[in-house]
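K.L.:
make a model of this:
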Amino acid sequence: MQISPRVVIIGAGIVGANLADELTERGWTRVTVLDQGPIPLTGGSTSHAPGLVFQTNPSKTMTEFAAYTGRKLASLARDGARAFNAVGGLEVATTPERLTELKRRHGFATAWGLEARLVDAAEAKSLHPLIDEKLVLGGLHVPSDGLASSVLAVELLRERAESRGATFLGGTPVTGIERAGGKVTGVRSADTVFPADIVVSAAGFWGPAVGDLIGMTVPLIPLAHQYVTTTPLAELAGHPDQVLGSGNNASLPILRHQDQDLYFRQHGERLGIGSYAHRPIPVGYDEMPAVDRITEHSMPSRLEFTAQDFDQPWKACQQLLPSLHNAAIDDAFNGIFSFTPDGGSLVGESRDLKGFFIAEAVWVTHSAGVAKAVAELLVNGHAETDLHELDLARFEEIQLQPDYVLETSQQNFVEIYDIRHPLEPRQSPRRLRVSPFHQRQVELGAFFLETGGWERPHWYEANASLLQHLPQDWQPPARDAWSAKFDSPIAAAEAHATRTNVAMYDMTALKRLEVSGPGALGLLQRLTTGQLDKSIGSVTYTLMLDEAAGIKSDLTVARITDTLFQIGANGGLDLDYITRQAAGQTEATPQQWVQVRDTTGGTCCIGVWGPHARDLVQPLTPQDLSNEGLKYFRAASTTVAGIPVRLMRLSYVGELGWEIYTSAENGLRLWDALWAAGKPLGVTAAGRSAFNSLRLEKGYRSWGTDMDTEHDPVQAGLGFAVRPNKEGFIGKEALELRSAQPPTTRLRCLTIDDGTSMVLGKEPVFANGQRAGYITSAAFGHTVRKPVAYAWLPAALAENAKVEIEYFGRLITATVAAEPLVDPEMKKIRA
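P.N.:
The predicted structure is shown next:
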């Protein structure tokens, strides 16, 4: 029998207790959970959490985690009292904008498989009799939402984990992390060392302090959040206040009044009110109260109430719930919660200390789901639910800086209930990372959106005049206000220029890596599904899989020399994974050492694409750009206008052309040289909006949007990227097992029948009146003159089958189409 690793979990709150339970359920019994506070009331966020589990989320992953949390906690009970009370959830709208937003949220819930329904004011009143229905325009009701009894849950989880061998120790502050040879070996508390093969920090808002013990940045800010409990209400008379489990003294649904940044839950005869309608209040560790004995009303995470911040919210509470005019505030405090730069949780392993993991910024809502995924990650090497949205490696270095973390985390607090468009950029901080040709883009009137700190042009106002000469059948139709937000008809002109002439695209923000050394080929062969042992100058589109054959990423790999490869990657997660694998190989076999470098910041890239791309570039370079001189998916090191470059004959837009790479110092010269040479040809600068439209028409997938680790290559339509008969790559055995049975779901191309109605992604799709899947990405296809979308749908759906997409409560008819929609014979791109 194999002995399980020794695991030390730092933090005995709802995440740590759930993780101990999940690990011991999987047979890992040598688990020790440490907390500086007493157990179960440790004094952290879990100890005062209101316990609301609203499941609906724009993220499929977070919705699934919330749903699992509710199901799991509902299975925990003592003396008939369960740790989850499914009282239902009600979100109400008091403005037309919010009512429209609730229709979008209903779409999220339906897409992810939740039972949800839109209700009118009268039904909202019947669900929650305390609301003033005259103020309410409608609501969203999810019957399976409810209240978690977090402290009861921790106690029941602890008991179950201990029965399987786990140990919980309160009053044990962590003072150090022991290590040897770059690996974690234990956790120190004063003079005691707890041996460990794996350490997981689930310390909540103390996470950054734990990270400091090993020099690891945990991008999280403790922020105060107001919570009050009222005096008894006559309308709730007879409901017991004192029950086992804090969520069990409620029968009213949990309620959100997001137009005023408020939420409500019942406490017996009283109401609890949480408010985000106040200034962000970051809290330093030195500002937290020192507490001799932790009680329900005295703990480090419970600060003095700042009454002035609740004056206006209290008036808003009384407007929605008139009964509160006859009530007062009985108990009030500012409770500490964790906020991050993008509002997401933090899961991952330290880059510098093997075996040290974090599971931080996880609220009660998602606690059991996150713990389950982390347990799967530790035990099986991968999680059943894709974790890329939570992975710590998603942040770029600039996003880990203290000022950035502080500003953006506070902004997430302010915007927590705001109605936000999926493309809506943050307003500050901006201009953190710009390409070398940024000034030229500004001169052309670029409209910038931001990703990973990069400013990325989405269209150029300088091209507005092109709309006057755009052929009638290319003129874009009018859009609804929501889909038109952060879009412009100028994108049609830029797409037209790409399809009919030549355009220049800024590709600098895409992650670029160099993998080198005598072991580089062997490493990449093991990590990818494609055959990379090719001649110098070859370029290969390939996949990285996890052990279960889920798509970990897709890469473009160019062989520059025998031992040097340039990789076009998807972001920091790829850098983190490849770097770890390279370090492991180098340690195990020093003669096969590998070095991985992120070259993104020191380089830049311009995509030159269109039927006249060769006319533009060939006069500037000695490299033969004919089909024979540089074939499709080949690379060459040469010069353009005397500037050293790497040319790669690739095209993500489905047109002839090249990605042209050079150093950042030469970037502006390269742009100017290409622009000057293209002037007589009528070259156009084009942005991401046209780019996304063109790539969807060509059927090119976007990892993290169209597919992730929950999908295998065959399902995703990427079976061609798996080299037949290649041995030894990660995920091969699992892929063979999965491929033995035809997939039940596939990524399918849809076209919108009316030719005008837009969707944006994450909408539910119905086939034969039943929910069948969901949209991944969408854009108006300017070449095909209709909106295009991709969706996960049953594999059995035939081409030309009719489906319906729910968009803000309206059903839009679409057709399952053969793909790609443009140039299926690849004649244009190979011209």
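K.L.:
from now on I want contacts and neighbour counts done on CA atoms only, so please keep to that.
P.N.:
Fine.
K.L.:
burial check on residue 265, number of neighbours?
P.N.:
Burial of residue 265 is recorded as 27 neighbouring residues (other Cα atoms under 10 Å).
K.L.:
so it sits right up against residue 256, yeah?
P.N.:
No - using Cα atoms under 8 Å as the test, residue 265 is too far from residue 256 to be in contact (9.0 Å).
K.L.:
what about residue 515, distance to residue 581?
P.N.:
Distance from residue 515 to residue 581, counting by Cα to Cα, to the nearest Å: 11 Å.
K.L.:
in terms of neighbours, single out the busier of those two.
P.N.:
Neighbours were counted for residue 515 and for residue 581 using other Cα under 10 Å; residue 515 has more, 24 against 17.
K.L.:
secondary structure class for the more buried one?
P.N.:
For residue 515, the secondary structure call by DSSP: H, G, I helix; E, B strand; the rest coil comes out as strand.
K.L.:
list the contacts of it.
P.N.:
Residue 515 is in contact with 564-567, 594-597, counting by Cα atoms under 8 Å, 6 or more residues apart in numbering.
K.L.:
10 Å instead, please
P.N.:
Contact analysis of residue 515 by Cα atoms under 10 Å, 6 or more residues apart in numbering lists 521, 523-524, 557, 559, 563-567, 578-579, 582, 594-598.
K.L.:
please apply the same query to residue 359.
P.N.:
The contact partners of residue 359, taken as Cα under 10 Å, 6+ apart, are 9-10, 15-16, 19, 200-204, 207, 345-349, 367, 370-371, 374, 390-392.
K.L.:
picking up where we left off before, mutual contacts of residue 515 and residue 581, please.
P.N.:
523-524, 594, 596.
K.L.:
the helices in the stretch 201-350 of the chain, which residues?
P.N.:
207-212, 311-320 (DSSP state H, counting those that start in this stretch).
K.L.:
deepest-packed of the ones you listed, please.
P.N.:
Among these, ranked by average contacts under mean count of other Cα atoms under 10 Å, first place goes to helix 207-212 (a mean of 20).
K.L.:
got a list of contacts for it?
P.N.:
For helix 207-212, contacts defined as Cα under 10 Å, 6+ apart pick out 10-11, 174-177, 201-204, 215-222, 285, 338, 346, 350, 356-361.
K.L.:
gap between the two ends of stretch 255-264?
P.N.:
Stretch 255-264 has an end-to-end distance of 5 Å (Cα to Cα).
K.L.:
again, but for stretch 530-549
P.N.:
Stretch 530-549 has its terminal residues 14 Å apart, counting by Cα to Cα.
K.L.:
and stretch 104-117, by the same measure?
P.N.:
Terminal-residue distance, stretch 104-117 (Cα to Cα): 12 Å.
K.L.:
tell me the buried residues in it?
P.N.:
For stretch 104-117, burial by neighbour count (16 or more other Cα atoms under 10 Å) applies to 104-114, 116-117.
K.L.:
also this sequence, please, to line up against the first:
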Amino acid sequence: MADLPNKARVVIIGGGVIGCSVAYHLTKQGWSDVVLLERKQLTSGTTWHAAGLIAQLRATQNMTKLAKYSQELYGTLEDETGVATGFKRCGSITVALTEERREEIYRQAAMARAFGVEVEEISPAEVQAKYEHLNTDCVVGGVYLPLDGQGDPANIALALAKGARQRGAVVKERVKATGVVKDGRRITGVQWEDETGQGTIACDHVVNCAGMWGREVGQMLGVNVPLQACEHFYIVTEAIEGLQQLPVLRVPDECAYYKEDAGKMLLGAFEPNAKPWGPIPEDFEFDQLPEDFDHFEPILEAAVERLPMLAEAGIHTFFNGPESFTPDDAYHLGLAPEMDNVWVAAGFNSIGIQSAGGAGMALAQWMDAGEKPFDLGDVDISRMQPFQGNKHFLMERSKETLGLLYADHFPYLQKRTARGVRRTPFHHHLIQHGAVMGELSGWERANWFARNGQTPEYEYSWKRQNFFDNVRDEHLAVRSGVGMYDMSSFGKIRVEGPDAEAFMNYVGGGDYSCPVGKIVYTQFLNNRAGIEADVTVTRLSEVAYLVVTPAATRLADQTWMERHKGEFNVVITDVTAGEGVLAIMGPKSRDLLQAVSPNDFTNAVNPFGTAQEIEIGMGLARAHRVTYVGELGWEIYVSADQAGHVFEALHEAGQDHGLTLCGMHMMDTCRIEKGFRHFGHDITCEDHVMEAGLGFAVKKDKPDFIGREAVLDKQEKGLETRMVQFKLTDPEPLLYHNEPILRDGELVGYLSSGAYGHALGGAMGLGYVPCKGEKPGDVLASTYEIDVMGTRVKAEASLKPMYDPKSERVKV
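P.N.:
Have a look, this model is predicted:
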């Protein structure tokens, strides 16, 4: 029988590179009673056949931080453990074959500088000089990262495992986790078996690091881990005489990457139409999948043209192996929402080697401290919706996600597969009127409306896209007339019970001891006063509140409340699907509502920040006077059964009031003019509520709420950064997010979000600027520029909203 302890602080399931990294980093945190169980041999699932590319730059600052940490770690592991990791900094080159791709990679280069990554934009001639074997026909530009590298995936994992063992971890191969012992929302034991027997390890925590088995292991643990194995192809040539070390080469326009490997060339592919694979055989171990040369042949044909030496080199290995992919191409990390001691680190979308070091470090710190060390929203497992674990959904979506790694990453790019799962009550009405739908967390949402004769679909570009003028018209209609858009996808969480008021006052920063009908804009804070949620809270009765959250964070926000419920006598319920919501916004919104309802919408009866029950058409609804676009307006909440009727009543009456149907893109362009923050971009769990400029939403004199001490401490010590709003003085360039901010010529930060301000006539952004020891006037006394694709563009800066700074239009 396996020599396993009866109890451990944590049991890690899965011995790939990420499981080994979690074990390694937990022991570095001082956890000695760590047990890792591997069903076969370490690395035998996906890790052993990974390509071992180790890049620094990721899509966000924190993901880049984790990738850079991985590199630094792998460079020192050999000295620590004696296991050769094969890590070497050979650099990497990404080349563009189109002008659109060139803009993408040059924007990425600007972002890299903002994140502290060494990078260089290079011309086709410079590409040729650094990679002499490359046919540079059609190459229009490139990006060179000198500190990128490559390594030996299996040995990196084995080195991490050895490092964990050296600090007391138990790492056992050929022991399978077969079940668990549960007590409510906690796992109290993991059941195991091997060839000689079986047993149970009592534990405080469980970590699912099962790779492509992660979904099934998640089901065993009682948590949702949406991922799907896909076939991933590469070839390795015979030895090529005289071949020396080369940078890693990526040609995303041809779906290909190249790596010199011990005098041979490895060519891999992320093809547009992937092949999902499964079910996984029980005896899968160091296995590969059947060859499919016909599927790979188009990639190889282009590669032979791009790297002519491949035409002379024989193929030594044609490899097809499984990799796991998630619905959004971001890996899964963190505490699972369904359980209170089940953690996940899985679904690494072919970037497991470069991610494992940092992901293991971040998860270990999170587990040790009981809170995230920094913002991990991009990969937090709580972003996944329950339906996304559906096997059919995963099969359909995974056909696309593998190819998206090397697709053009255009702004506003929408997924094509596995669509139509979640529809609001207004879906068919919106489609009938020309809505072009996008998808967020499974919700189909109208992003913009096509004109008569215009094809209702996206035509992507880094320049002005085909909907730019449509959104401008929607934007200006809301600014000067009245617009209507569907907000039904936003999360709605009902909190009710005898302790509802006390609970809300504890979990949120606002004052919820307010009259029935009052709407409170507020944040849920962590102990550092970082922002865990950005919500509005409406008091429905003496014992009930409605918390409205962004669509993408409904589950995370509800989980946050559940985990802080403690002894409060409240019930927390997701009621999102029960009501449709139509936003009626603009200077003429009151006129439209008065045309369909006998209720009074004046300031005397329904001032800003209050809700009232109303009659509307022949139905009933609740009118919330709030806005995310900076105009007079209402959100109309109507039960799903009456939603269609209310839409029709408003739309028909709207014909006499110039009503314009609008989409989510309009909401974004309007909110950025008003300086309203966007959760997940402008405000996250590591952004202090005071530095985000949201101190007005915190009632500091409340005696006890999460984050209070950190708020008071910041108030006493002063701000270190400030959120600043920017507008480019040149109306032509476009901003999206992550563009570097230069203050008096020096790089000081990057834009957390960006969009076009159609009423103000230029691209706009929000971003944090260091201000330690400075007064507000000092921040504005400087000259600012924004780096757009390597070009510095002058920008105006403001600490107040550039549009309607006193909010006079909202309260008229």
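K.L.:
quick one: TM-score?
P.N.:
Overlay of the two chains. TM-score (TM-score structural alignment, normalised by the length of structure 2): 0.92; 788 aligned residues with a Cα RMSD of 2.5 Å.
K.L.:
out of the helices of the stretch 201-350 of structure 1, flag the one nearest residue 397 of structure 1.
P.N.:
With distances scored as Cα to Cα, the stretch of the helices of the stretch 201-350 of structure 1 nearest to residue 397 of structure 1 is helix 207-212 (16.0 Å).
K.L.:
now, the contacts of residue 515 of structure 1 that are in strands?
P.N.:
557, 559, 564-567, 595-598 (DSSP state E).
K.L.:
what two of those residues are the furthest from one another?
P.N.:
Between all members of those, the farthest pair (by Cα to Cα) comes out as 559 and 598, at 16.3 Å.
K.L.:
neighbour count winner among those two?
P.N.:
Neighbours were counted for residue 559 of structure 1 and for residue 598 using other Cα under 10 Å; residue 559 has more, 24 against 17.
K.L.:
which one in structure 2 is aligned with the more buried one?
P.N.:
Residue pairing (TM-score structural alignment): residue 559 of structure 1 is matched to residue 539 of structure 2.
K.L.:
give the burial count for the closest residue to its match other than its chain neighbours, as a bare number.
P.N.:
Among residues not flanking residue 539 of structure 2 along the chain, residue 545 sits closest, at 4.5 Å (Cα to Cα, 6 or more residues apart in numbering). Using other Cα under 10 Å, residue 545 of structure 2 has 25 neighbouring residues.
K.L.:
for the one 3 residues further on, same thing?
P.N.:
Residue 548 of structure 2 is surrounded by 20 other residues when neighbours are defined as other Cα under 10 Å.
K.L.:
dump the residue contacts of it.
P.N.:
With Cα under 10 Å, 6+ apart, residue 548 of structure 2 has these contacts: 490-494, 521, 534-538, 554, 557, 576.
K.L.:
can you do 8 Å?
P.N.:
Residue 548 of structure 2 neighbours (Cα under 8 Å, 6+ apart): 490-493, 535-537.
K.L.:
so which of the residues you listed wins on neighbours?
P.N.:
Ranked by neighbour count (other Cα under 10 Å), the contacts of residue 548 of structure 2 have residue 537 at the top, with 27 neighbours.
K.L.:
next, work out how far apart the residue nearest to that one when sequence neighbours are not counted and residue 70 of structure 2 are.
P.N.:
Nearest in space to residue 537 of structure 2, with sequence neighbours left out and distances taken as Cα to Cα, 6+ apart, is residue 547 at 4.5 Å. From residue 547 of structure 2 over to residue 70 of structure 2 the distance is 39 Å, taken as Cα to Cα.
K.L.:
what does residue 655 of structure 2 give?
P.N.:
Shown here: residue 655 of structure 2 relative to residue 70 of structure 2, a distance of 59 Å by Cα to Cα.
K.L.:
show me which of the two is the more surrounded one.
P.N.:
Between residue 655 of structure 2 and residue 70, counted using other Cα under 10 Å, the more crowded position is residue 70 (24 against 11).
K.L.:
right, and the helix or strand after the strand or helix carrying residue 710 of structure 2?
P.N.:
Assigned by DSSP states H and E, residue 710 of structure 2 falls within helix 708-717. Beyond helix 708-717 of structure 2 on the C-terminal side, the first helix or strand identified by DSSP H and E is strand 721-728.
K.L.:
that next one corresponds to what range in structure 1?
P.N.:
Using TM-score structural alignment, strand 721-728 of structure 2 lines up with residues 745-752 of structure 1.
K.L.:
next, the mean deviation of the matching stretch compared to structure 2.
P.N.:
Aligned to structure 2 and superposed, stretch 745-752 of structure 1 gives a mean residue distance of 1.3 Å (mean Cα distance after the TM-score superposition for structure 1).
K.L.:
show me what residue 780 of structure 2 lines up with in structure 1.
P.N.:
Correspondence of residue 780 of structure 2 to structure 1, assessed by TM-score structural alignment: residue 799.
K.L.:
give me the nearest residue to that match, chain neighbours excluded.
P.N.:
Spatial nearest neighbour of residue 799 of structure 1, excluding adjacent residues (Cα to Cα, 6+ apart): residue 816 at 5.1 Å.
K.L.:
ok, the one you found - how many residues close by?
P.N.:
Residues lying near residue 816 of structure 1 (other Cα under 10 Å) number 21.
K.L.:
what do we get in structure 2 for it?
P.N.:
So, by TM-score structural alignment, residue 816 of structure 1 is matched to residue 797.
K.L.:
gap between the helix or strand hosting that match and the chain center?
P.N.:
Using DSSP H and E, residue 797 of structure 2 sits in strand 791-798. Centroid displacement of strand 791-798 of structure 2 relative to its chain, using Cα atoms, centre = their mean, to the nearest Å, is 27 Å.
K.L.:
so how far is residue 384 of structure 1 from residue 715 of structure 1?
P.N.:
16 Å.
K.L.:
what do you get for residue 271 of structure 1?
P.N.:
Distance of residue 271 of structure 1 to residue 384 of structure 1, computed by Cα to Cα: 38 Å.
K.L.:
those two: which has the busier surroundings?
P.N.:
residue 271 (22 against 15).
K.L.:
which residue in structure 2 lines up with the more buried one?
P.N.:
For residue 271 of structure 1, the aligned position in structure 2 is residue 265, judged by TM-score structural alignment.
K.L.:
correct me, but that match touches residue 249?
P.N.:
No - with contact defined as Cα under 8 Å, residue 265 of structure 2 does not reach residue 249; the gap is 10.9 Å.
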